[in-house]
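Q: After the sequence you'll find the predicted model.
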Amino acid sequence: MEPQVTVNRTNVVTDIYTCYGIDNISYDLTSTGNPFVICVLLYMFLLLLSVITICGNLLVIIAIIYFKQLHTPTNYLILSLSAADLLVGLIVFPFDMTFTFSSCMYHENFFCKVRGSFDVSLSTCSVLNLCCISIDRYYAVCQPLTYKIKINHHAIVIMIKLSWGVSVLIGIGVMIIGKCEENCAINILITNTIAPILSFYLPVIIMLCIYLKIFFVAQTQVRSIQNTTSRSSESRGTVSKMERKATKTLATVLGVFLLCWTPFFLYLTFMPGG
């Protein structure tokens, strides 16, 4: 039998599962499972994910700040990425635990819009920082002679400011556009299509193109090294291993990235009603 949800705004029911704690609404859940157990498992999963995210990114931030030898342009981008992910663990996950499994499932209020704004802003910031890191790696691998000239501290500061500035603007825009009473077609178009394109799909296309270019250049460099070394079977085997390792590393980085972010932005794009 399909789970049924009955809403009655005239009665106040106090015996409600924890993650459905909404005043002045009663829910009649008919299911073979136990909603309370599901709620507890979801809270535990988000709590564990939050702790891992906070601890991992905090270690990265402390290491980069403390060790002076890590004060490089590339590591500053990694520092910015870790700061964005740290805020995801500190803000987004607790907000999701507080609102997503309670009132935001049934109606939206100001805090639900703030939660959504933080979700979009910080996830966009992570994606844009990763895009900046790919640009940094492109110049390091494909144009090493001009790398230090083009990717200096000034350029890194501009990249970081743009990543955070664009992310904040998109998050605020999503929250403002979300306030819609009637004729919301344009608002839904912007929230569900334009915002995900700017926040995720366009940066992903840029990153894919850049990393494919890096991969092809790296392959060319490996073949060049192979041609300048001896033709022994040992050297050919070493080069072959290098090529396989580069391929696996690139596939792993892009695969994990797409696996983590694609479901969220697909949901943001195709969720009913915006």
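A: Arrived safely. The model shown is predicted, which means the values in this text are computed figures rather than measured ones.
Q: Could you use CA atoms for every contact and neighbour count after this?
A: Noted.
Q: ok but residue 114 is inside a helix, no?
A: Yes - counting by DSSP: H, G, I helix; E, B strand; the rest coil, residue 114 is part of a helix.
Q: Now do the contacts for it.
A: Applying Cα atoms under 8 Å, 6 or more residues apart in numbering, one finds that residue 114 lies in contact with residue 175.
Q: ok, now how distant is it from residue 178?
A: Here residue 114 is placed at a distance of 10 Å from residue 178 (Cα to Cα, to the nearest Å).
Q: putting a second one here so we can go through both:
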Amino acid sequence: MSVAVVVSLTVCGNLLVIITICHFKQLHTATNFLLLSLAMADCLVGVIVMPLYFTMLIDPHSCFGILYCTIFNVAAFYLTCISIYNVALISVDRYIALSNPFHYSMKMTANVTLRIIAILWLNSLIYNMVLLYFNGNTIDMKANVTCGECIVTVHNKWSIVDFIIVFLLPCSMILILYLNIFIIATKQANKIRSVRKCPQIHNSSMASERKAAKTLGVLVAVFLLCLVPYYVISVSESLVFLNSSINPIIYALFYPWFQRSFKLILTFRIFGTDSSLLNVLERETNVK
């Protein structure tokens, strides 16, 4: 698969996720806004980071300017941090939804989630600018620009801090929470099976929550598979960027609402009157 195809799939796939969640009001939920934030970060990886990275990979003898390397380094560090903490927030969201559904429905509103996402993007920007600044990556860029690559210097103490903040803490949170999610989902499934006379609405609601947890679990698993090699054995940066291309495929495979929304977008039905009110969560004749 050519570089252009990978970049195009990354950008287009994540744009579809962004358009879908933004357009259909039925999808304006806390969890979906977190997916929207992740899709925006992945889309920016495809727009900014991937083209610059693959240019250096394909043409290792070319020399890059200060502006080129500054944009690449800041975007790569910033968007990677955003993606990691987005996935961590998704795991927190699913844990609260399953462990305390009443509290979740009352407290985890769309507005609260949007504020959390805004804080995440702002704090991640501040952290990564501080990291690059105090390691001399924004003060003396000439020393870090060479033919074939854009060098990032991170001193030993800062590398430990970065490893803890950007990898160890969020990934530990993700693993611990999803282990608890699995335990809770298993207990709830056993209770539903043991109580024969449970209302059907309750059964379908709990089944929906478990399915959402499983789907997001696949998203998290793929994310960790792409991220862990970079931090643990430093195999390749491309694994981290590849995750931005894989995420839309996961949405397409496991989210029926994304498949239905995708059809509506491709057939230009989103331009119709009140198209944002269409039911994309359940299969209906007007969505087929």
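A: Cool, the structure landed. No experiment lies behind these values; they were computed from the predicted model shown.
Q: Give me the TM-score for this pair.
A: Overlay of the two chains. TM-score (TM-score structural alignment, normalised by the length of structure 1): 0.66; 213 aligned residues with a Cα RMSD of 3.4 Å.
Q: can you map out the helices along the stretch 151-274 of structure 1?
A: 153-177, 185-189, 195-196, 202-228, 233-270 (DSSP state H, counting those that start in this stretch).
Q: Tell me which residue is most central in structure 2.
A: Nearest to the geometric centre of structure 2 sits residue 38, at 3.0 Å (Cα atoms, centre = their mean).
Q: For the alignment partner in structure 1 of that residue, give me its contacts.
A: By TM-score structural alignment, residue 38 of structure 2 lines up with residue 81 in structure 1. Under the criterion of Cα under 8 Å, 6+ apart, the neighbours of residue 81 of structure 1 are 125, 126, 129, 130.
Q: and the third one, how many residues sit next to it?
A: By other Cα atoms under 10 Å, the residues close to residue 129 of structure 1 number 25.
Q: That one maps to what in structure 2?
A: Structural alignment (TM-score structural alignment) places residue 129 of structure 1 against residue 86 in structure 2.
Q: next one: the helix or strand harbouring its match to chain centre, how far?
A: Residue 86 of structure 2 belongs to helix 66-99 when assigned by DSSP states H and E. The chain centroid and the centroid of helix 66-99 of structure 2 are separated by 7 Å, computed with Cα atoms, centre = their mean, to the nearest Å.
Q: before we move on, what about stretch 182-191 of structure 2?
A: Stretch 182-191 of structure 2 sits 26 Å away from the centroid of its parent chain (Cα atoms, centre = their mean).
Q: matching residues in structure 1 for that stretch?
A: Under TM-score structural alignment, the match for stretch 182-191 of structure 2 is residues 215-224.
Q: The matching stretch against structure 2, how far on average?
A: When structure 2 is superposed, stretch 215-224 of structure 1 averages 0.8 Å from its matched positions, counting by mean Cα distance after the TM-score superposition for structure 1.
Q: buried sites along that stretch?
A: Neighbour counts over stretch 215-224 of structure 1 (16 or more other Cα atoms under 10 Å) mark 215, 218, 219, 223 as buried.
Q: The nearest residue to the last one once chain neighbours are set aside: neighbouring residues, count only.
A: Distances taken as Cα to Cα, 6 or more residues apart in numbering place residue 239 nearest to residue 223 of structure 1, at 7.9 Å, with adjacent residues excluded. Burial measure for residue 239 of structure 1: 17 neighbouring residues, criterion other Cα under 10 Å.
Q: which residue lines up with residue 239 of structure 1 in structure 2?
A: Correspondence of residue 239 of structure 1 to structure 2, assessed by TM-score structural alignment: none assigned.
Q: what sits against residue 239 of structure 1?
A: 222, 223, 226.
Q: Just give me the closest of the residues you listed to residue 265 of structure 1.
A: residue 222 (36.7 Å; Cα to Cα).
Q: The closest one and residue 212 of structure 1: what is the separation?
A: From residue 222 of structure 1 to residue 212 of structure 1 the distance is 15 Å (Cα to Cα).
Q: Repeat that for residue 192 of structure 1.
A: In terms of Cα to Cα, residue 192 of structure 1 sits 28 Å off from residue 212 of structure 1.
Q: For these two, work out which one has more neighbours and name it.
A: The neighbour count for residue 192 of structure 1 versus residue 212, taken as other Cα under 10 Å, is higher for residue 192 (22 against 14).
Q: Was I right to think the more buried one contacts residue 268?
A: Yes - Residue 192 of structure 1 is in contact with residue 268 according to Cα atoms under 8 Å; the separation is 5.9 Å.
Q: which residues sit in contact with the residue mapped onto residue 119 of structure 1 from structure 2?
A: Using TM-score structural alignment, the partner of residue 119 of structure 1 in structure 2 is residue 76. Contact partners of residue 76 of structure 2, counting by Cα under 8 Å, 6+ apart, are 45, 49.
Q: if you set the cut-off to 10 Å instead, what comes out?
A: Contact analysis of residue 76 of structure 2 by Cα atoms under 10 Å, 6 or more residues apart in numbering lists 44, 45, 48, 49, 50, 53, 70, 128, 237, 240, 241.
Q: circling back: so which of the helices of the stretch 151-274 of structure 1 comes closest to residue 71 of structure 1?
A: Comparing the helices of the stretch 151-274 of structure 1 by their distance to residue 71 of structure 1 (Cα to Cα), the top pick is helix 153-177, with 10.1 Å.
Q: All good on my end, thank you.
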